[in-house]
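Trainee: test case, fold it:
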Amino acid sequence: MNNFEICIAPLFKNEGGLSNHPLDSGKLTKFGISQRSYPQLNIAALTEVQAKALYKRDFWDANKLDQLPLAVAFEFFDCAVNCGAGTAARILQRALGVADDGIVGAITLAAVNKIHPDKLAKRMLAHRIRFYTKLANWPTFGAGWVNRLANNALWETENV
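Mentor: From the prediction side, this is the model:
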């Protein structure tokens, strides 16, 4: 089983099913796929198979996650789905102490190889908490985001 196949199940668990919270900027969302990001899709009719294909193409492959260790790839993937790929790249770069330009390139990938993956994943979690607490909708969604990160940390402890 490849890393994408390993990471997709906990991601779907984090994202849940259909949601249309009035304060969620993603608008109608299913399996974490938002109407805002995919306005041409019928989100309500989206299947898990379709969502998985979108995740593979637009989140996993587009961000070269096969080049990252499993724990780091999972944290990046989960962050990209929840916060956007650019934010996920900047969080990874901050955790590495390199320039945070939002692009996973040669410098970022080289830095990843110089740190233990578990340590880097924990740093990414810490930077995500800092990121979330600065958002205007922290009072509404903060508890859910922190629970998501706790679930990630527990999943990584058991599966990576």
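
Trainee: from now on I want contacts and neighbour counts done on CA atoms only, so please keep to that.
Mentor: Will do.

Trainee: quick one, strands of this protein?
Mentor: For the chain, applying DSSP state E gives strands covering 18-19, 29-30, 33-34.

Trainee: distance from the second one to the middle of the chain?
Mentor: Right, the one you point to is strand 29-30. Put simply, strand 29-30 sits 15 Å off its chain's centre (CA atoms, centre = their mean, to the nearest Å).

Trainee: before we move on, the earlier item: dump the strands of the chain to TSV, plus distance to Ala51 and mean neighbour count.
Mentor: Shown next, in TSV, are the strands of the chain (distance: least, CA to CA, whole Å; neighbours: other CA atoms under 10 Å):
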stretch	distance to Ala51	mean neighbour count
strand 18-19	12	17
strand 29-30	8	24
strand 33-34	7	24
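
Trainee: could those strands be laid out in CSV, adding distance to Ala150?
Mentor: Output for the strands of the chain, formatted as CSV (distance: least, CA to CA, whole Å):
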stretch, distance to Ala150
strand 18-19, 21
strand 29-30, 22
strand 33-34, 22
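
Trainee: now show me the structure for the sequence below, then we'll compare the two:
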Amino acid sequence: MLIETGGDPDGGYNNLASDPGGATRWGVSQRAYPHLDVATLTREQALEIYREYWIQAKCDQLPVAVAVAHFDCAFLSGVVEAARILQRTVGAQVDGRLGPRTFEALRSFLAGRGPEMVAAKLIEARACFIVDLVNEPEKPRERMNLLNLKGWVVRLVRLTAYVSRSTP
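Mentor: Sure thing, here's the model as predicted:
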């Protein structure tokens, strides 16, 4: 599951000029892990990094569908930004940390909706976040983000399909 949601399922190596993360393999960027040579990163090393994100983002405390959507956001945008997106989605106070109040707001939001709907709302919020990135006023970054837009949209489509397949 983590390989499918976290990074390139084939472990492809990319080094796109438009990617501020620099070189990437299995979705792990050289910028985020400067002490690693991501070009030679193994699947097992990538899995360990995914596990770290999974735990830091508290995905182990979320329903599966919500956890998968939240993990993908945490892996791509950072644990704090993912927490903010989740908090805005469920109507919790936005502080970038998942604590008791956020989990209570999530429980209330889940009532009558179910995890799949909450996951869909998280993915929708991610789409809005991406649109905001592309529309940033800072021109050079806006151009970089626009170059990455197609990949981000494809990722959200695949994530939506994955969440739909992986939930009963």
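
Trainee: on that earlier part again, ok, which of the strands of structure 1 comes nearest Ala143 of structure 1?
Mentor: strand 18-19 (16.7 Å; CA to CA).

Trainee: give the aligned range of that closest one in structure 2.
Mentor: Mapping strand 18-19 of structure 1 onto structure 2 (TM-score structural alignment) gives residues 13-14.

Trainee: buried residues in the longest helix belonging to structure 1?
Mentor: Longest among the helix segments of structure 1 by residue count, using DSSP state H, is helix 138-159. Going by neighbour count (16 or more other CA atoms under 10 Å), the buried part of helix 138-159 of structure 1 is Gly142, Trp145, Val146, Arg148, Leu149, Asn152, Ala153, Glu156.

Trainee: pull the number of nearby residues for Gly26 of structure 1.
Mentor: Using other CA atoms under 10 Å, Gly26 of structure 1 has 18 other residues around it.

Trainee: next one: the one 5 residues further on
Mentor: As a burial measure, the neighbour count of Phe31 of structure 1 was computed by other CA under 10 Å and equals 22.

Trainee: against Arg141 of structure 2, how distant is the aligned residue in structure 2 for it?
Mentor: Counting by TM-score structural alignment, Phe31 of structure 1 corresponds to Trp26 in structure 2. Trp26 of structure 2 is 24 Å from Arg141 of structure 2, where distance means CA to CA, to the nearest Å.

Trainee: likewise for Pro9 of structure 2?
Mentor: Distance, Pro9 of structure 2 to Arg141 of structure 2, by CA to CA: 27 Å.

Trainee: mean deviation, the match of strand 18-19 of structure 1 versus structure 1?
Mentor: After superposition onto structure 1, stretch 13-14 of structure 2 sits on average 0.9 Å from its aligned residues (mean CA distance after the TM-score superposition for structure 1).

Trainee: residues in contact with that stretch?
Mentor: Ala23, Thr24, Arg25, Trp26, Ala39 (CA atoms under 8 Å, 6 or more residues apart in numbering).
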